[in-house]
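K.L.:
build me a structure from this.
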Amino acid sequence: MNKTPSEIASYIPELKSLIGDADEKVFVGVCPAQIALATAADAAKNSGILIGAQNMNENDKGPLTGEISALMLLDAGVKFSLIGHSERRGVFGESDETVNKKLLKTLQSGLIAVLCIGETLIERTQGKTEDVLKYQLTKALEGIYSNEFRSIIIAYEPVWAISKGVGSLPTPTNDDIEKVVAYIRFLLESCYDKKTATETAVLYGGSVDDVNANTIVKANGVDGALVGGASLDVNKFAGVVKIFAK
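P.N.:
Reported below is the predicted structural model:
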């Protein structure tokens, strides 16, 4: 819940000028607040920057005050949506069943889905990382077929590493990240096939900034980054984009 429509209207052109032709080498997406989506999509025209939603409802319409549908997002020029972000799960109580419904609706609508999974600090300290990821991933993917993965991106966001605030740990090492990403691909191969496991894009998200991105980009199996707080500073976000574009 950051940046007004007018702030986004200036953010997008500034980002474009800072990254140069980097958006021709990597996919670049920005997920503003709902009220700024149409403004962002308009500002991003004639650029390679894709506009995404932070959340969406699994229904097309109805008496659901405060919600937004895939149809509304598409009409506003949105190309993708985050699904199951840790704050949606932890703060707003979204269940894995709800995440599954949203993922199904996202794919049915033609939007790209960025499916977020990750364990909390307590789950990590209890050695439950793999159990949590397996449950979250398999529940989210119920009813999803392998040919639909061309519209699915998976983002691993360890909740314990986000923002480096109270109760969080430092950003995981590349060895930690590689082990988790390899496990995610193992699960995809077990549930689907090797092609799906190999070709599905997997991002890392958890306090990514323009400094540690130089290390994270070298992690085997990581295809990109889900950038949170650092993206509020357009220079830092542009820095991350350029690092991955190299």
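K.L.:
contacts, neighbours, all on C-alpha from now
P.N.:
Fine.
K.L.:
what residue lies at the spatial centre of this protein?
P.N.:
The residue lying closest to the centre of the chain (C-alpha atoms, centre = their mean) is V114, at 4.6 Å.
K.L.:
residues in contact with that residue?
P.N.:
When contacts are counted by C-alpha atoms under 8 Å, 6 or more residues apart in numbering, V114 touches F80, S81, L82, I83, I152, I153, I154, A155.
K.L.:
neighbour-wise, which of those residues leads?
P.N.:
In terms of neighbours by other C-alpha atoms under 10 Å, these top out with I83 at 30 neighbours.
K.L.:
residue contacts, the nearest residue to that one once chain neighbours are set aside?
P.N.:
With sequence-adjacent residues excluded and distances taken as C-alpha to C-alpha, 6 or more residues apart in numbering, I83 is closest to L115, at 4.9 Å. L115 makes contacts with L82, I83, G84, H85, L103, I152, I153, I154, A155, as judged by C-alpha under 8 Å, 6+ apart.
K.L.:
A197 belongs to a helix, doesn't it?
P.N.:
Yes - counting by DSSP: H, G, I helix; E, B strand; the rest coil, A197 is located in a helix.
K.L.:
wait, it sits on C191?
P.N.:
No - A197 is not in contact with C191 according to C-alpha atoms under 8 Å; the separation is 9.2 Å.
K.L.:
between those two, which is the more surrounded one?
P.N.:
Just comparing A197 and C191: by other C-alpha under 10 Å the higher neighbour count belongs to A197, 21 against 15.
K.L.:
can you tell me how far the more buried one sits from D23?
P.N.:
Separation of A197 from D23 (C-alpha to C-alpha, to the nearest Å): 25 Å.
K.L.:
following up with a second sequence; could you model it the same way so I can compare the two?
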Amino acid sequence: MRKPIIAGNWKMFKTRDEALQFIYQVNQNVPSTEFVDSVVCCQAPLLRDLVKRKGENLAIGAQNMHYETNGAFTGEVSAQLLENIGVEYAVIGHSERREYFNETDESVNKKIHQAYRFNLQPILCVGESLDIREANETNAFVKAQVEKALKDLTDEQVSTLVIAYEPIWAIGTGKTATKEQANDTIKEIRNVVKELYSSKVSEELRIQYGGSVKPANIKELLSMSDIDGALVGGASLDAVSFLELVEAGLKK
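P.N.:
The predicted structure is shown next:
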């Protein structure tokens, strides 16, 4: 059985005071990591504050990182620094990073390799636009993203990877892929990994769904065979809502 993973992606929301208030509200109520992994991914200036104050069942993740260890990259954050301050996860290749900041499949692959060098757990994001979905090209598009992202990774690395399937047309729009649509595409991702690696690796790999996930629909999404959790935007900003989401993981 794959352990569910629920990750909140706060994007560019919350001041320090708001972030600390959230942590104090959820710390004592997050389920044990024995049953579900609970993650909050926040803006870089908040990371150290949240790492210092989080409870033992909550992990903190970065929303981005650079693929070089150090250098003249003004405004970037290194994986080495993230590891040094106690960050455990890093979201890599989110569609907003790809669209607004020119990230490519190649740079995503470099970042995943770098994350593993510094003991960070990558959450690799893949997903298609509405035009691609309507042209019935979702599987081919997502397959190409996965193949390029996983280039030269080992079996052991891929088996511990988290992939978040996020159809771009469902992010922040209020639209959600049906549980069948999400599960079918996630099955396809698992099949791609099976072709590249092995059945064992593909079965150990955890794949989340993301795209307008909220307490009202997370249970039906998690009821599907291949959906192992969720990467959640807006609904993860509220402490009560976040706890409802992670508690849904207990019933997976």
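K.L.:
got a TM-score for the two of them?
P.N.:
The TM-score (TM-score structural alignment, normalised by the length of the first structure) is 0.94; 240 aligned residues with a C-alpha RMSD of 1.3 Å.
K.L.:
helix or strand: which one has the residue nearest to the centre of the first structure?
P.N.:
Assessed by DSSP states H and E, V114 of the first structure sits inside strand 112-117.
K.L.:
that strand vs the second structure - mean distance after superposition?
P.N.:
Using mean C-alpha distance after the TM-score superposition for the first structure, strand 112-117 of the first structure ends up 0.6 Å from its aligned counterpart in the second structure, as a mean over the superposed pairs.
K.L.:
that strand maps to which residues in the second structure?
P.N.:
Strand 112-117 of the first structure corresponds to residues 121-126 of the second structure when matched by TM-score structural alignment.
K.L.:
go on, stretch 222-234 of the first structure?
P.N.:
Stretch 222-234 of the first structure corresponds to residues 227-239 of the second structure when matched by TM-score structural alignment.
K.L.:
residues contacting F186 of the first structure?
P.N.:
Taking C-alpha under 8 Å, 6+ apart as the criterion, F186 of the first structure is in contact with A197.
K.L.:
separation between the counterpart of it in the second structure and R53 of the second structure?
P.N.:
Correspondence of F186 of the first structure to the second structure, assessed by TM-score structural alignment: N191. According to C-alpha to C-alpha, N191 of the second structure and R53 of the second structure sit 39 Å apart.
K.L.:
ok, now N64 of the second structure?
P.N.:
Applying C-alpha to C-alpha to N64 of the second structure and R53 of the second structure gives a distance of 21 Å.
K.L.:
likewise A230 of the second structure?
P.N.:
A230 of the second structure sits 24 Å away from R53 of the second structure, going by C-alpha to C-alpha.
K.L.:
what about these two, which has more around it?
P.N.:
Higher neighbour count among A230 of the second structure and R53: A230, with 29 against 13, using other C-alpha under 10 Å.
K.L.:
pretty sure the more buried one sits in a strand.
P.N.:
Yes - using three-state DSSP, the assignment for A230 of the second structure is a strand.
K.L.:
and the helices in the first structure?
P.N.:
Using DSSP state H, the helices found in the first structure span residues 5-19, 37-43, 70-75, 86-90, 96-109, 121-125, 129-140, 174-191, 194-199, 213-216, 234-245.
K.L.:
what's the distance between the equivalent of S163 of the first structure over in the second structure and G234 of the second structure?
P.N.:
Aligned counterpart of S163 of the first structure in the second structure: G172 (TM-score structural alignment). With distances taken as C-alpha to C-alpha, G172 of the second structure is found 7 Å from G234 of the second structure.
K.L.:
more neighbours, these two?
P.N.:
Under the criterion of other C-alpha under 10 Å, the comparison of G172 of the second structure against G234 puts G234 first, with 19 against 15.
K.L.:
map E180 of the second structure onto the first structure.
P.N.:
Taking TM-score structural alignment, the alignment pairs E180 of the second structure with D175 from the first structure.
K.L.:
which residues touch that match?
P.N.:
Taking C-alpha under 8 Å, 6+ apart, one finds A219 in contact with D175 of the first structure.
K.L.:
what's the answer for L153 of the second structure, then?
P.N.:
H113.
K.L.:
same thing but at 10 Å, please
P.N.:
Contact analysis of L153 of the second structure by C-alpha atoms under 10 Å, 6 or more residues apart in numbering lists N109, I112, H113, Y116, Y197.
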